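J.: I would like the atomic coordinates for the input below:
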Amino acid sequence: MKIGYARVSTQDQKLELQISELEKYGCEKFYKEKKSAIKDRPELDRMLAHIRKGDAVVVWKLDRLGRSLRHLIDLVTLFKEKGVDFISLNDNIDTTTIQGRLIFNIFASFAEFERELISERTKAGLKAAREKGRVGGRKPGLTDAAKTKAWAAHHLAQQDELSATDIINQLGVSKATYYRYLEWAQKNLENRPKRRITNSRSAEK
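T.: Reported below is the predicted structural model:
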């Protein structure tokens, strides 16, 4: 199924142009977003929860989907893992073709290069701070309460029944904390508690 995703950043802007182009391309289902690129996007979360192998996500332009190059690469990587193709009408990107995959691989290389540069600069800054007697960086590890929520977040995400926004609201954490919990849980799967972890609300019942 061809799935169209359209977004404008304010309520005053119109979606009609994007929807019209997506309809011409043959999209059968649409997710329509009126949110800023830096805020939560519930329609994007809904789409990510419902796409299935064999689907194709279609956007009018690349900047309608990703809030940054890194975010865009992460999303298309997720599509690939799910067996979903990606098409951007105005950027001539179509991962169903060899040329489209090549272009996106180039984008991914630039994004990885940028990430490594940032990492090197961070390490250099911390080294310079230590040499001057200052110690920086976040303290390692999570508290026991945070670990419980991290396992709950991981369990709910694996069920694929709730959107990321729903899970965030249930656990009462920020979006950044939610994804940090998922990353921590993924790295510590071998230490996962044997007893099923539930979210804090259901545990109170």
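
J.: going forward, measure contacts and count neighbours with C-alpha atoms only.
T.: Fine.

J.: in the helix or strand hosting residue 18, what's buried?
T.: Assessed by DSSP states H and E, residue 18 sits inside helix 16-25. By 16 or more other C-alpha atoms under 10 Å, the buried positions in helix 16-25 come out as 18-19, 21-23.

J.: just these now: which is nearest residue 118?
T.: residue 18 (34.6 Å; C-alpha to C-alpha).

J.: residues in contact with the closest one?
T.: 6, 59-60 (C-alpha atoms under 8 Å, 6 or more residues apart in numbering).

J.: for it, give its distance to residue 60.
T.: For residue 18, the distance to residue 60 equals 6 Å [C-alpha to C-alpha, to the nearest Å].

J.: any common contacting residues for those two?
T.: Common neighbours of residue 18 and residue 60 (C-alpha under 8 Å, 6+ apart) are residue 6.

J.: hey, where'd the helices end up in the protein?
T.: Assigned by DSSP state H, the helices in the chain fall at 16-25, 42-50, 69-82, 98-131, 144-159, 164-171, 175-187, 200-204.

J.: to compare against the first, here's the next sequence to fold:
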Amino acid sequence: MKYGYIRPFEEDELNSRQLQKLDNIELTHLFIENNSSAKNRVKLDTLLTTVKAGDVIYVYNLYVLADSTRHLLELLQQLTKRKVTVQFLANQINTSESSTYSFLTIIEELAQFQSQSISAKTKIGLLEAQKKGNNAGRPKKSMVSVNEAIEMYHSKKYSLEEIKVKTGISKSTLYRNLEN
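T.: Next up is the predicted model:
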């Protein structure tokens, strides 16, 4: 069976470009999303439950099918495992050809690269912020308040709630500092 999948995106909000590409293919069924939302993909879910081994899904481009490299990888792995071919018309990519393995490998590597790249950029940004004096996370509690909370705790005259109200030091912060 031959299935088409269309989802509006910024460059083709009315789906005209996608419909034009799919027009020459005799499709068994055409699944058209009503919105471009990444989270609400009802027609894609229906398509994924419909396809069987040997079926072909025709899609305009990679972005129509998936919103991220990781999502694309997950979908392609799932479909390849089920022996379903995906043909991306604008990209001229066909997952059934002998290059399928290398295409999936490239997508896997891209997903890993993207993840590592984001992680590295985040670490660099955090280090630069630290050098400028901007520390990530919650600001540290003043040692004056912590010491006051510890003294109040040891005096046994105050409840934990009273200590928190007076010093602003939470129970967990107090206990953590008592251990040290």
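
J.: overall similarity of the pair, as a TM-score.
T.: Once superposed, the chains reach a TM-score of 0.59 (TM-score structural alignment, normalised by the length of structure 2), with 128 aligned residues with a C-alpha RMSD of 2.9 Å.

J.: among the contacts of residue 18 of structure 1, who's most crowded?
T.: In terms of neighbours by other C-alpha atoms under 10 Å, the contacts of residue 18 of structure 1 top out with residue 59 at 25 neighbours.

J.: tally of neighbours for the spatially closest residue to it that is not a sequence neighbour?
T.: Among residues not flanking residue 59 of structure 1 along the chain, residue 88 sits closest, at 5.0 Å (C-alpha to C-alpha, 6 or more residues apart in numbering). Residues near residue 88 of structure 1, counting by other C-alpha under 10 Å, number 20.

J.: quick one: residue 88 of structure 1 and residue 64 touch, right?
T.: No - using C-alpha atoms under 8 Å, residue 88 of structure 1 is not in contact with residue 64; the gap is 9.3 Å.

J.: can I assume residue 9 of structure 2 is in contact with residue 36?
T.: Yes - counting by C-alpha under 8 Å, residue 9 of structure 2 does reach residue 36; the two are 5.7 Å apart.

J.: equivalent range in structure 1 for stretch 154-174 of structure 2?
T.: Aligned by TM-score structural alignment, stretch 154-174 of structure 2 falls on no residue of structure 1.

J.: and that stretch, end to end?
T.: Termini of stretch 154-174 of structure 2 sit 11 Å apart (C-alpha to C-alpha).

J.: who touches stretch 56-75 of structure 1?
T.: Residues contacting stretch 56-75 of structure 1 (C-alpha under 8 Å, 6+ apart): 1-8, 18, 21-22, 27, 37-38, 84-91, 107-108, 111.

J.: and for stretch 167-180 of structure 2?
T.: By C-alpha under 8 Å, 6+ apart, the list of residues contacting stretch 167-180 of structure 2 reads 141, 145-146, 148-150, 160, 163-164.

J.: thinking again about what came up before, and of the contacts of residue 18 of structure 1, the nearest to residue 150 of structure 1?
T.: Nearest to residue 150 of structure 1, judged by C-alpha to C-alpha, of these is residue 6 at 31.6 Å.

J.: look up how far residue 15 of structure 1 lies from the closest one.
T.: 7 Å.

J.: same question, residue 29 of structure 1
T.: 15 Å.

J.: could you do residue 73 of structure 1 as well?
T.: 24 Å.

J.: which of the two has more neighbours?
T.: Using other C-alpha under 10 Å as the criterion, residue 73 of structure 1 and residue 15 rank with residue 73 on top: 19 against 15.

J.: any idea how far residue 200 of structure 1 is from the more buried one?
T.: 33 Å.

J.: try residue 25 of structure 1
T.: 45 Å.

J.: mind listing what's buried along the helix or strand where residue 150 of structure 2 lies?
T.: Taking DSSP H and E as the definition, one finds residue 150 of structure 2 inside helix 143-155. Residues of helix 143-155 of structure 2 classed as buried by neighbour count (16+ other C-alpha under 10 Å): 145-150, 152-153.

J.: can you put those residues in JSON lines and add distance to residue 130 of structure 2?
T.: Below are the buried residues of helix 143-155 of structure 2 laid out as JSON lines (distance: C-alpha to C-alpha, whole Å):
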{"residue": "145", "distance to residue 130 of structure 2": "24"}
{"residue": "146", "distance to residue 130 of structure 2": "24"}
{"residue": "147", "distance to residue 130 of structure 2": "26"}
{"residue": "148", "distance to residue 130 of structure 2": "28"}
{"residue": "149", "distance to residue 130 of structure 2": "29"}
{"residue": "150", "distance to residue 130 of structure 2": "29"}
{"residue": "152", "distance to residue 130 of structure 2": "33"}
{"residue": "153", "distance to residue 130 of structure 2": "34"}
